[in-house]
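[1] predicted model and sequence follow; I will ask about them next.
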Amino acid sequence: MVSLSCLFLTYGLIEGQHFKWSMYIVGILIISVVIFIIFYVQQKLRQKRDPLIPFALFEDRNYTLMNVVGVFFSIGVLGLMLLLSIYFQSILGYDAFRAGLTLVPASLISMCVSPFAGKFSNKIDGKYLVLAGLALTLIGMIWVFFIMNGHNYWVQFMLSMVITGFGNGLLISPMAAVAVKEVKDEVAGAASGVMNTVRQLGTVGGSAAVGALLQNRISAMNHGSEFESVFDISTKFGGHLSGYLTALRESLLLPMAAIALACIACAFVRKNAKRLSTNEVK
């Protein structure tokens, strides 16, 4: 049911601009909300008999906050990658392969840093590692915002990708560790599954929201004219790209705001939490 709700939500956000946010799109979004409410009520009624999502998990402050951080982090990072892919292909004229290669350093750095961050989370309070990772990610995004001028070479994005990748790698493992540190052993599996699902929902919903915002801004810059795809900007509008570059930069503010909100949520996480064992609970 959550997947179905997410499907309607994503479709509504992506196609909203095309249908000029008509009642058809409003109806799709309402259906998404209704399906989610039905799922919530169904799970509420099953709390005493093997629920899919134990709501008691969210009584743990750190677990709840780390889920919030995970959602905003997913929105921020996926939104950044989406906008950069469009920028490289539509503004700079890269093909998909070259655009992908330009983004590779972020993934490589993240992959290399993540194992060490997991080890350090046992020595340093994970909250601070997550905060540091979010801060670095935000710095990398701000860097991209200011160098996105339509006349870049791929090498100019290397440092921002390295900073962003380092930030991502620094926070992923500690974020999970902080989230489940106080969770009871008997629901640890459910806690991990719920957190991963919430992050995936943030990824899907966030990328759809960023895409919808970009379509809206491009349409506004083009005085409401329709376009087939944001990837066709350069071919359809020729050299008049300043307005569409502005639309991309304005859309980047949404992922940046998401990371900033993740930082705020992380600031309220309790320090030095101790994991509760089954015996301690009893």
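    Perfect, I can see it now. All values reported here derive from a predicted model rather than from experimental measurement.
[2] please make it C-alpha for all contacts and neighbour counts, starting now.
    Will do.
[3] F19 in helix, strand or coil?
    On the three-state scheme (DSSP: H, G, I helix; E, B strand; the rest coil), F19 is labelled coil.
[4] who are the neighbours in contact with it?
    I25 (C-alpha atoms under 8 Å, 6 or more residues apart in numbering).
[5] roughly how far apart are it and I139?
    36 Å (C-alpha to C-alpha, to the nearest Å).
[6] cool, and V162?
    V162 sits 11 Å away from I139 when distances are taken as C-alpha to C-alpha.
[7] the more surrounded of those two?
    V162 (22 against 17; other C-alpha atoms under 10 Å).
[8] name the helix or strand for that one, please.
    For V162, the host element (DSSP states H and E) is helix 158-180.
[9] same thing with A188?
    Using DSSP H and E, A188 falls within helix 188-221.
[10] ok now that helix, how far from the chain's centre?
    6 Å (C-alpha atoms, centre = their mean, to the nearest Å).
[11] what of stretch 142-162?
    20 Å.
[12] buried ones in it, by neighbour count?
    For stretch 142-162, a neighbour-count test (16 or more other C-alpha atoms under 10 Å) marks I142, W143, V144, F145, M148, G150, F157, M158, S160, M161, V162 as buried.
[13] go on, stretch 33-51?
    Neighbour-count burial for stretch 33-51 [16+ other C-alpha under 10 Å]: V33, I35, F36, Y40, Q43.
[14] next one: stretch 98-110
    When burial is assessed from 16+ other C-alpha under 10 Å, stretch 98-110 yields the following buried residues: A99, G100, T102, L103, V104, P105, A106, S107, I109, S110.
[15] mark which of these are part of strands, please.
    In this view, these have no member that belongs to strands under DSSP state E.
[16] can I get these in CSV with distance to V68?
    Below are the buried residues of stretch 98-110 laid out as CSV (distance: C-alpha to C-alpha, whole Å):
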residue, distance to V68
A99, 30
G100, 29
T102, 29
L103, 26
V104, 27
P105, 27
A106, 23
S107, 23
I109, 24
S110, 21
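[17] try this one side by side with the last:
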Amino acid sequence: MSASAAGRSAAPIPEPRAWRALAALCVGLFITLLDQSLVAVSLPRIREDLDASINQVVWVSAAYLLTFAVPLLVTGRLGDRFGQRNVYLVGMAIFTAAAFACSMAPTIEWLIALRAVQGLGGSLINPQPLSIIHRIFAHDRRGAATGVWSAVASSAGLFGPVLGGVLVGTGGWRWVFFVYIPLGLISLVMVARYVPKLPTGARRIDVLSAVVSLVAVTGVIFSLQQGPDVGWTVWVWVVLGIGIVAFGVFVRLQRTAVARGTEALAPLGLFTRRNFTLGVTAVATLGFTVYSVNLPIMLYLQVGQGLSAQVAGLMLVPMGVISVIMAPLIGRVTDRVAPGRISRIGFSAMIAAMLSFGVAMHLEATVGWLLIPIVLLGFANSLCWAPNSTIALRDLPGDLVGAGSGVYNTARQVGAVLGAAALGAVMQMGEGTLGFGAAMGNAVLLPVVFLLVGLVAVSRFRESSTVIGATGA
């Protein structure tokens, strides 16, 4: 039997059913990733209709982001303990019910509270699909499946602002939340029908580690999220310090889990696996870059070049279209070439795109010149995301894949928050001392430093799941 045939025979369910399961999971991915761009469009109308302050409107998005990102380490492990399919269904039920409640919210305070509940539902959903993909597809088909997954993620970012503008313009901001209801119900039915029940791994959840991880991630994300807005006052640094100390305690708890008679929430054995450790490092640099650069790009197009918001949004469409088309193709190729080859090209292309943006903005280049880095960034996205997640997770044993997915997604989200805070600080400092184009240019050049770290990481991917040292906790 050939290696390819052997890999396919290892699939726990027939491949046609696996693809139907992936389609069901992609519905949930689409609506949870659609949320930030969709809701952002509605914030001005929410402020007007509910007579909210700017700070309250900011918290409509911030509350969701906080409760989405903070529990990811725990929710990934919950999938291992209770089954990824079950946790996904609970999360989608919470997300959909909270969306319905948000559409009926009578006050801004109620809306913020319900958005926090909706974020918790999204956090329960988010780690499960990658875990399921790496358990229902044969080893040599996971790249293709992850490529489709990445294409759907790219399309969410592309259609969010467009769909949000239509919904807010025709029906009002409440329709932004109401549209989640039919999509959520479709996802619930499809996942219940097509996604199989998979064997569970973790026997128990370490409650102490769970609590400490929540404190650690909350401290880091909350301080990075709010620091730029409040001028990095003393209390923000205290919160950040508490988060860092809690992280140290969390690592210690993972190391002593067996001695304490429990199972680690994020087994340190994950980090003895070379490709996983390198992939987590790389995805943090991707999160830092991709989730933060749209703001200086959009500001440059609208303020620096005088484009309307609608035209500026259309300028970014080629980036999304290229990512959607290329990601599934790149995913298939990932299964056939040496690990890291595509990723090196992708990270190099993303570095080139950031450098091109920076130079163009410093020179205050016209809009046409911006299309070059925009198109390049679209190609880079398709070459980075799917190969990185495929290589990082595909060799993890079944009982660790949920924990690995939680760690992987947490690294991405922390990178994203750090990137937003860092680029915001660079823009604010530059705007007071430099020209507007130079200030935005400096902001998009900052991620280059982090992407170089990511490039080094993916350049060290290996063919097999190399284990470094001991197996850990």
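    Right, received. Where do you want to start? Note that this is a predicted model, so its numbers are computed, not measured.
[18] TM between them?
    The TM-score (TM-score structural alignment, normalised by the length of the first structure) is 0.79; 250 aligned residues with a C-alpha RMSD of 2.4 Å.
[19] show me the two of the buried residues of stretch 142-162 of the first structure that sit farthest apart.
    Pairwise distances across those peak at 20.6 Å for G150 and V162 (criterion: C-alpha to C-alpha).
[20] okay, and the longest helix belonging to the second structure goes to which residues in the first structure?
    Under DSSP state H, the helix in the second structure containing the largest number of residues is helix 15-50. Under TM-score structural alignment, helix 15-50 of the second structure corresponds to no residues of the first structure.
[21] what is that helix packed up against?
    On a contact count with 3 or more C-alpha pairs under 8 Å, 6 or more residues apart in numbering; DSSP states H and E, helix 15-50 of the second structure meets helix 54-69, helix 108-125, helix 127-136, helix 142-171, helix 174-178, helix 180-194.
[22] please repeat the previous calculation with a cut-off of 7 Å.
    helix 54-69, helix 142-171, helix 180-194 (3 or more C-alpha pairs under 7 Å, 6 or more residues apart in numbering; DSSP states H and E).
[23] for A264 of the second structure, find the nearest of these.
    helix 54-69 (19.7 Å).
[24] packing partners of the closest one?
    Using 3+ C-alpha pairs under 7 Å, 6+ apart, helix 54-69 of the second structure sits against helix 15-50, helix 108-125.
[25] after the host helix or strand of Y244 of the first structure, heading C-terminal, what element do we hit next?
    Counting by DSSP H and E, the element that carries Y244 of the first structure is helix 242-267. Counting by DSSP H and E, the next helix or strand C-terminal to helix 242-267 of the first structure is helix 278-281.
[26] now for F58 of the first structure: which residues touch it?
    T64 (C-alpha atoms under 7 Å, 6 or more residues apart in numbering).
[27] kindly reformat the buried residues of stretch 142-162 of the first structure as CSV containing distance to S207 of the first structure.
    Converted to CSV, those look like this (distance: C-alpha to C-alpha, whole Å):
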residue, distance to S207 of the first structure
I142, 18
W143, 20
V144, 18
F145, 18
M148, 20
G150, 22
F157, 21
M158, 23
S160, 20
M161, 19
V162, 22
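[28] hmm, back to that, out of the helices and strands packed on helix 54-69 of the second structure, nearest to F178 of the second structure?
    Across these (criterion: C-alpha to C-alpha), the nearest stretch is helix 15-50, sitting at 11.6 Å.
[29] tell me what angle the helix holding A188 of the first structure forms with helix 158-180.
    140 degrees (axes from the mean of the first three to the mean of the last three C-alpha atoms, to 10 degrees).
[30] which residues sit against the next helix or strand after helix 188-221 of the first structure?
    Next along the chain after helix 188-221 of the first structure, taking DSSP H and E as the criterion, comes helix 233-237. Helix 233-237 of the first structure is contacted by residues S90, I91 when judged by C-alpha under 7 Å, 6+ apart.
[31] in the second structure, what stretch matches helix 233-237 of the first structure?
    Mapping helix 233-237 of the first structure onto the second structure (TM-score structural alignment) gives no aligned residues.
[32] report the buried residues of that helix.
    By neighbour count with 16+ other C-alpha under 10 Å, helix 233-237 of the first structure contains the buried residues I233, S234.
[33] what's the burial count for the equivalent of A117 of the first structure over in the second structure?
    Correspondence of A117 of the first structure to the second structure, assessed by TM-score structural alignment: I330. For I330 of the second structure, the count of nearby residues is 24 (other C-alpha under 10 Å).
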